[in-house]
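Undergrad: Predicted model and sequence below, questions to follow.
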Amino acid sequence: MSNPESFRELCRKEIHTGPTSGVLPGYIQANLLILPKCVAESFEDLCTRNPVACPILSKTEGGPQFLRNHASLIKQGTFDIRTDFPRYNVYSRGKLVQQKNNCVNEWSSDHVGFLIGCSFTFEHALEKAGLVPKNVLYNKNVSMFRTTKFLDSAGIFHQCPYVVSMRPYKLTEVEIVREITRKFKKTHGEPLDWGYDGAKRLGIEDLQKPDYGDPIDIGEQEIPMFWACGVTPQLAVTTVGDRIEGSVIGHTPGHMLILDATDVDWC
């Protein structure tokens, strides 16, 4: 693959079905949540109230191949929200019921799709600074954890926990990592917390047992650093459970949409 358009085609043809960390570095990656229209406004309000955890990049407008303000993100005619992620999670009444390589059968005219900023976007900037994230270095999915930190409530969404992604760095690297990622405000920005005390504050009990993704080794001279994560909206869906009627679709954690816009365009 040489560009995002050709990579999306690989996903559409179900040739690439794995995680996207480290794929086409320098391009923006996006998380997904597709909801029935009856709860889409509540979800958009949730994102507005929690822009660090749930930064909206765009939403569908007029069908699964059209995005609001799409021109700055993706070329018209080269995108379909139902097929261009490598893998999808399908929820019913708040329960994960299936993982698929497309959601064509689940999508209806009653759905609205949201693209949410992803921390994979800033990994290229860390690489350029010589601070390659271990998940990229070892070709693993990033570690993601459910926390005891809650989003500000909106509409039907109440008592919804944050999900965070974790990348280990040396204590001497913390400030430069914060400085680099701080610029990426539309893709979660700088870390929420760091260190083993930070893990305790977030309610994370075992750093080698992530709720999503792969375990990432933390070296003796390293500490964990935690960023808000775009899996948070899917956890919000499971939290409110059967208050949502109809199918809800998200990306499988770590399996993102790659857009045509670059990190330089959007940081």
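TA: Structure's in. What do you need? Remember, it's a predicted structure, so these values are computed and weren't measured experimentally.

Undergrad: For the rest of this, base every contact and every neighbour count on C-alpha atoms.
TA: OK.

Undergrad: where's the spatially most central residue of the chain relative to residue 55, distance?
TA: By CA atoms, centre = their mean, the mean C-alpha position of the chain lies nearest to residue 230, the distance being 3.1 Å. Going from residue 230 to residue 55 by CA to CA, to the nearest Å gives 8 Å.

Undergrad: Report the buried residues of the helix of greatest length in the chain.
TA: With DSSP state H applied, the helix covering the greatest number of residues in the chain is identified as helix 37-49. Neighbour-count burial for helix 37-49 flags 39-44, 46-47, 49 (criterion: 16 or more other CA atoms under 10 Å).

Undergrad: And for stretch 235-244?
TA: Residues 235-241, 244 are the ones in stretch 235-244 that count as buried (16+ other CA under 10 Å).

Undergrad: just stretch 58-75 next, same as before
TA: Quick answer for stretch 58-75 (16+ other CA under 10 Å): 58-60, 63-67, 70, 73-74.

Undergrad: quick one: the strands in the stretch 1-150 of the chain?
TA: 27-36, 56-59, 88-92, 95-100, 111-117, 143-150 (DSSP state E, counting those that start in this stretch).

Undergrad: which residues touch the fifth one?
TA: In this case it means strand 111-117. Contacts to strand 111-117, defined as CA atoms under 8 Å, 6 or more residues apart in numbering, come from residues 29-37, 40, 54-61, 64, 81, 186-188, 230.

Undergrad: in this protein, which spans are helices?
TA: Using DSSP H, helices in the chain cover 4-12, 37-49, 123-128, 134-137, 174-182, 195-201, 232-240, 263-266.

Undergrad: what's the second one packed up against?
TA: Helices and strands touching helix 37-49, as assessed by 3 or more CA pairs under 8 Å, 6 or more residues apart in numbering; DSSP states H and E, comprise strand 111-117.

Undergrad: now swap in the last one and tell me
TA: Judged by 3+ CA pairs under 8 Å, 6+ apart, helix 263-266 is in contact with strand 27-36.

Undergrad: Please name the residues that touch the residue nearest to the centre of the chain.
TA: 31-32, 53-54, 116-119, 163.

Undergrad: Check those and tell me the two furthest apart.
TA: 32 and 163 (14.4 Å; CA to CA).

Undergrad: another structure for you, compare them:
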Amino acid sequence: MEVCILPDSIRRLIRSGKHQGTTSGYLPSYIQTNVVILPKEYADEFREFTKLNPKSCPLLDELAPGEFSPALAKDADIRTDVPQYRVYRSDGQYEVVSDIRPYWQSDFVTFLIGCSFTFESALQEENITLRHVEENVTVPMYKTNIQTVPSGPFSGPMVVSMRPIPASDVDKAIKITGKFPSVHGSPIHAGDPSEIGIVDIRKPDYGDTVTIRENEIPVFWACGVTPQQAILHAKLPIVITHEPGKMFVTDVKHEAYRE
């Protein structure tokens, strides 16, 4: 449901606190991104982590230290224009907030990482139903037994997002999403979740449970929540991310990332 005409409309709603839910299904023609914000002293090692793990962490933009206005969205403020943020501390605990200006530091470096919400509109255009959009919940996400390539303090398991796809459409979904390598691209697995270390598909680590119907196959894509697992392993003094499923909406059309 394209509920706002332009991206700045949804960002204004978010900034004012009127929208704090998932951004999946909103302005599907436009790129949405995952967000990671951390002190400058860790930026080089995190940037290298994204390069070593491009399937999970396709880096779309990096802001200079202290900068909070992304080039991908005119007049946006990364400190207020995400529905909810997680503020992590070194012990792995976090708080969820809707405005990070009170936590902002002049040395913060912001990374914007591609999100699979980008290719969702391409799937819908080919009449592939997205169950989390249909049920108005956050896409389910799971930790796997697939380990990322470490960089400095950053390491940990790959996180995947799951969408139930009719068995007859799986090959089509693979082909469609494969055209978007800059935003996770084709799936990393389809079928038995235990093969990638998921014990109970009814219990996602992030997001919500969705219905899987008869003759549907769970299909798993690398997910931009993977850095949150790496952050837990890194135990930095402070790191800020988006709340899973609640992304930063840009002004860039998803077609810009289709190959």
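TA: Alright, I've got the coordinates. Remember, it's a predicted structure, so these values are computed and weren't measured experimentally.

Undergrad: Kindly provide the TM-score of these chains.
TA: After superposition, the two chains reach a TM-score (TM-score structural alignment, normalised by the length of the second structure) of 0.95; 255 aligned residues with a CA RMSD of 1.1 Å.

Undergrad: Could you tell me where stretch 24-41 of the first structure falls in the second structure?
TA: Matched against the second structure by TM-score structural alignment, stretch 24-41 of the first structure falls on residues 27-44.

Undergrad: Check the offset of the matching stretch from the chain's centre.
TA: Taking CA atoms, centre = their mean, to the nearest Å, the mean C-alpha location of stretch 27-44 of the second structure is offset from the chain mean by 9 Å.

Undergrad: Also stretch 110-123 of the first structure?
TA: On CA atoms, centre = their mean, the centre of stretch 110-123 of the first structure falls 6 Å from that of its chain.

Undergrad: Next, the distance between the ends of that stretch.
TA: 35 Å.

Undergrad: wait, what's in contact with whatever residue of the first structure lines up with residue 140 of the second structure?
TA: Mapped onto the first structure by TM-score structural alignment, residue 140 of the second structure lines up with residue 143. When contacts are counted by CA under 8 Å, 6+ apart, residue 143 of the first structure is found next to 165-167, 210-216.

Undergrad: Quick check: residue 143 of the first structure vs residue 117 of the first structure, distance?
TA: Going from residue 143 of the first structure to residue 117 of the first structure by CA to CA gives 17 Å.

Undergrad: returning to what we had before: of the contacts of residue 230 of the first structure, closest to residue 99 of the first structure?
TA: The closest of the contacts of residue 230 of the first structure to residue 99 of the first structure turns out to be residue 32 (CA to CA; 13.8 Å).

Undergrad: shouldn't that closest one be in contact with residue 250?
TA: Yes: in terms of CA atoms under 8 Å, residue 32 of the first structure counts as a neighbour of residue 250; the distance is 5.0 Å.

Undergrad: just to revisit the earlier point, now the longest helix of the first structure and helix 232-240, what's the angle there?
TA: Angle of helix 37-49 of the first structure versus helix 232-240, following axes from the mean of the first three to the mean of the last three CA atoms, to 10 degrees, is 120 degrees.

Undergrad: Give me the neighbour count for the equivalent of residue 129 of the second structure over in the first structure.
TA: Matched across to the first structure, residue 129 of the second structure falls on residue 132, judged by TM-score structural alignment. Counted by other CA atoms under 10 Å, the residues lying close to residue 132 of the first structure total 18.

Undergrad: same thing with residue 172 of the first structure?
TA: For residue 172 of the first structure, the count of nearby residues is 10 (other CA under 10 Å).

Undergrad: Quick check: the counterpart of it in the second structure vs residue 131 of the second structure, distance?
TA: Using TM-score structural alignment, the partner of residue 172 of the first structure in the second structure is residue 168. Distance from residue 168 of the second structure to residue 131 of the second structure, counting by CA to CA: 16 Å.

Undergrad: excluding its backbone neighbours, what's nearest residue 83 of the second structure?
TA: In this structure, residue 83 of the second structure finds its nearest non-sequential neighbour in residue 20, 4.3 Å apart by CA to CA, 6 or more residues apart in numbering.

Undergrad: ok, the one you found - contacts?
TA: By CA under 8 Å, 6+ apart, the residues touching residue 20 of the second structure are 14, 83-84, 98, 246.

Undergrad: Now rank those residues by neighbours and give me the top one.
TA: When neighbours are counted by other CA under 10 Å, residue 83 leads these with 28 neighbours.

Undergrad: per the alignment, that residue corresponds to what in the first structure?
TA: By TM-score structural alignment, residue 83 of the second structure lines up with residue 86 in the first structure.

Undergrad: So that match is in contact with residue 99, correct?
TA: No: shown here, residue 86 of the first structure and residue 99 do not form a contact pair, counting by CA under 8 Å, at 10.6 Å.

Undergrad: that older thread, dump the strands of the stretch 1-150 of the first structure into CSV; add distance to residue 264 of the first structure as well.
TA: Below are these laid out as CSV (distance: least, CA to CA, whole Å):
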stretch, distance to residue 264 of the first structure
strand 27-36, 9
strand 56-59, 15
strand 88-92, 28
strand 95-100, 32
strand 111-117, 14
strand 143-150, 25
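
Undergrad: Determine which of these approaches residue 267 of the first structure most closely.
TA: Comparing these by their distance to residue 267 of the first structure (CA to CA), the top pick is strand 27-36, with 9.6 Å.

Undergrad: which residues in the stretch 151-259 of the second structure form strands?
TA: Taking DSSP E, counting those that start in this stretch as the test, the strands found in the stretch 151-259 of the second structure are 157-166, 189-190, 216-222, 238-242, 248-253.
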